[in-house]
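1. Need coordinates for the below:
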Amino acid sequence: ETGWPVPSLAAPDADIRTDFPKYRIYRHGILTEEVSDITPYWEDDFVGFLIGCSFSFEQALINNGIAVRHIDEGTNVSMYKTNIDCVPAGAFHGQMVVSMRPVPERLAVRAAQVTSRFPAVHGGPIHIGNPGAIGIRDLRKPDFGDAVSIRDGEVPVFWACGVTPQAVAMNVKPEMVITHAPGHMLITDIRDESLAVL
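-> Got it, this is the predicted structure:
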């Protein structure tokens, strides 16, 4: 509800103003601050919302023998702006951001099957293979997060990413938007497997 900071369905004991590890504040499309508490910025007409995160399906990948490189390398996931247009919502429009995980080519179909069981947390990949086809010029230079190594025999696999609203905010330039910092999401008590569909 407008002005209400409690995500009642997903985490009824949480407060979206204080329970993320880090927030980003964008003013007129420009990142102006990173803070750990947005209570001083909260206004009665703000509307908060939660979206799923692809980190929620990573244990399922690991359980299926698919290593997650950014975990193995101790970094944040690689995230890239694309040329894929989002469906506009009122004044908000822009391109999708994707997260990328390198997967052995022989396991790419399995990765798609595993993650497709998690539609509430971005679901299956939106692209496999050629990054240029979705507007990514250089995998070594992510727009958000960190670059990870890609080994021989691996293909880049791309999933929709919860950083997309930040890219849209940078595009539309509203007076103020507050988001999570990439890789600093709200953790709830919802078990990953409970999000899977058969």
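
2. use CA for all of it now, contacts and neighbours both
-> OK.

3. Strands of this structure, start to end?
-> 23-27, 30-35, 78-85, 95-104, 127-128, 154-160, 177-180 (DSSP state E).

4. For the spatially most central residue of the chain, which non-adjacent residue is spatially closest?
-> What sits nearest the mean C-alpha location of the chain, by C-alpha atoms, centre = their mean, is Gly162, with 2.7 Å. Once flanking residues are discounted, Gly162 sits nearest to Cys53: 6.0 Å by C-alpha to C-alpha, 6 or more residues apart in numbering.

5. Can you redo the strands of the chain as CSV, where the extra columns are distance to Glu1 and mean neighbour count?
-> Compiled in CSV, the strands of the chain are given as follows (distance: least, C-alpha to C-alpha, whole Å; neighbours: other C-alpha atoms under 10 Å):
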stretch, distance to Glu1, mean neighbour count
strand 23-27, 20, 20
strand 30-35, 24, 14
strand 78-85, 28, 20
strand 95-104, 26, 24
strand 127-128, 35, 19
strand 154-160, 26, 21
strand 177-180, 16, 22
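
6. mind giving me JSON lines with the ones you listed and columns for distance to Val197?
-> Listed next are those as JSON lines, based on distance: least, C-alpha to C-alpha, whole Å:
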{"stretch": "strand 23-27", "distance to Val197": "31"}
{"stretch": "strand 30-35", "distance to Val197": "35"}
{"stretch": "strand 78-85", "distance to Val197": "26"}
{"stretch": "strand 95-104", "distance to Val197": "22"}
{"stretch": "strand 127-128", "distance to Val197": "21"}
{"stretch": "strand 154-160", "distance to Val197": "18"}
{"stretch": "strand 177-180", "distance to Val197": "27"}
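
7. between these, which one is nearest to Trp4?
-> Ranking the strands of the chain by proximity to Trp4 (C-alpha to C-alpha) places strand 177-180 first, at 14.7 Å.

8. And this one, please, so the two structures can be compared:
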Amino acid sequence: MTAEGVPAPPDASRLTAGEARALFRRGIVAPSAGWADGYTQANLLIVPADLAYDVLLFAQRNPKACPVLDVLDAGQVTGRLLPDGDIRTDAARYVVYCDGVPVERPTDLLEVWQEDLVTFIIGCSFTFESALRAGGIPIAHIDQGVNVPMFRTDRRCRPAGSLAGPLVVSMRPVSPDRIADAVRITSRYPAVHGAPVHVGDPAALGIADLGSPDFGDPVDLPRGTVPVFWACGVTPQAAVMESRPGLAIGHAPGHMLVTDARDSDYLVP
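-> Here you go, the predicted structure:
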């Protein structure tokens, strides 16, 4: 059972994207890694129209962390990536920011929705996790049943207008003999963060403690593995927290929008 009392499906990986969104619409709350295998998951950033240009420019200047898959016009609640869905209800969970401070983590946005809100749907590294697992590379957070660990780094993104902030990364431990394979597999998904930004010593990214992620949950690092870090779509939310716009909405980290796109749509030869 979830905190909201809605039963979790016995095998979420076998759901279609529409079935997954329907469960989240009902109020189920769970990290979405491993759900709806083969369907592309996405990060969200939703802002008033007067901030949308800055977000678009921020994404253009920082494409590794903010690969935009689609943008919904002001007030629009559905689109080609969720043709039967509703952006206000269909993500696994949301975060509402006021002046950069997270003030609410609702399961829907019906009470806070405004007709001037523009939605950015941003690529997510969950997209290439199926390919990693198919290649025989375990995913620790899925195997351990927790949310992926995410960390603020000391690397600065290129600012854009009113937005500035640090690069956020997600971490997955990988056996040293499989690191080259992990790089090769994920580099074929440039629209969803692509190859890692760093392998090895977390201190080189300004990360002091892998056991204390800024977002998500810590994972147990299997013996002999090396931490591998990918750019993360929570980066725009870190910029919101630093830049403090009046209103912004994101997905709760690790609780994504499951889209009708297929992971294979973003695979390059």
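
9. Pull up the gap between His122 of the first structure and Cys161 of the first structure, please.
-> Distance of His122 of the first structure to Cys161 of the first structure, given as C-alpha to C-alpha, to the nearest Å: 7 Å.

10. nope, Val114 of the first structure is what I was after
-> Distance of Val114 of the first structure to Cys161 of the first structure, given as C-alpha to C-alpha: 17 Å.

11. now do Ile25 of the first structure
-> 19 Å.

12. circling back: look up how far Val35 of the first structure lies from the residue nearest to Gly162 of the first structure.
-> For Cys53 of the first structure, the distance to Val35 of the first structure equals 21 Å [C-alpha to C-alpha].

13. how close does His93 of the first structure sit to Pro12 of the first structure?
-> For His93 of the first structure relative to Pro12 of the first structure (C-alpha to C-alpha), the value is 30 Å.

14. Which of these two has more residues huddled nearby?
-> When neighbours are counted by other C-alpha atoms under 10 Å, His93 of the first structure and Pro12 differ, and His93 comes out ahead with 17 against 11.

15. which one in the second structure is aligned with the more buried one?
-> Superposed on the second structure with TM-score structural alignment, His93 of the first structure falls opposite Ala164.

16. The nearest residue to its match once chain neighbours are set aside and Ser162 of the second structure: what is the separation?
-> Counting by C-alpha to C-alpha, 6+ apart, Ala164 of the second structure lies nearest to Ala239, which is 5.2 Å off, once chain neighbours are set aside. Going from Ala239 of the second structure to Ser162 of the second structure by C-alpha to C-alpha gives 9 Å.

17. State the number of residues packed around Cys124 of the second structure.
-> Counted with other C-alpha under 10 Å, residues neighbouring Cys124 of the second structure total 29.

18. which position in the first structure aligns with it?
-> Counting by TM-score structural alignment, Cys124 of the second structure lines up with Cys53 in the first structure.

19. Can I take it that Glu19 of the second structure is in a strand?
-> No - counting by DSSP: H, G, I helix; E, B strand; the rest coil, Glu19 of the second structure is located in no strand; its state is helix.

20. For it, give its distance to Val258 of the second structure.
-> 10 Å.

21. Who has more neighbours out of those two?
-> Between Glu19 of the second structure and Val258, counted using other C-alpha under 10 Å, the more crowded position is Val258 (30 against 14).

22. What's the more buried one aligned with over in the first structure?
-> So Val258 of the second structure corresponds to Ile187, using TM-score structural alignment.

23. same thing with Pro149 of the second structure?
-> Pro149 of the second structure maps onto Ser78 in the first structure, with residues paired by TM-score structural alignment.

24. ok so, going back, in contact with the match of His93 of the first structure, which residues?
-> Going by C-alpha atoms under 8 Å, 6 or more residues apart in numbering, Ala164 of the second structure touches Cys157, Arg158, Ala239, Val240, Glu242, Ser243.

25. Which ones among those lie within helices?
-> Under the assignment DSSP state H, the contacts of Ala164 of the second structure contribute Ala239, Val240, Glu242, Ser243 to helices.

26. Which among those residues count as buried?
-> Those of these that meet the buried threshold are Ala239, Val240, Glu242, by 16 or more other C-alpha atoms under 10 Å.
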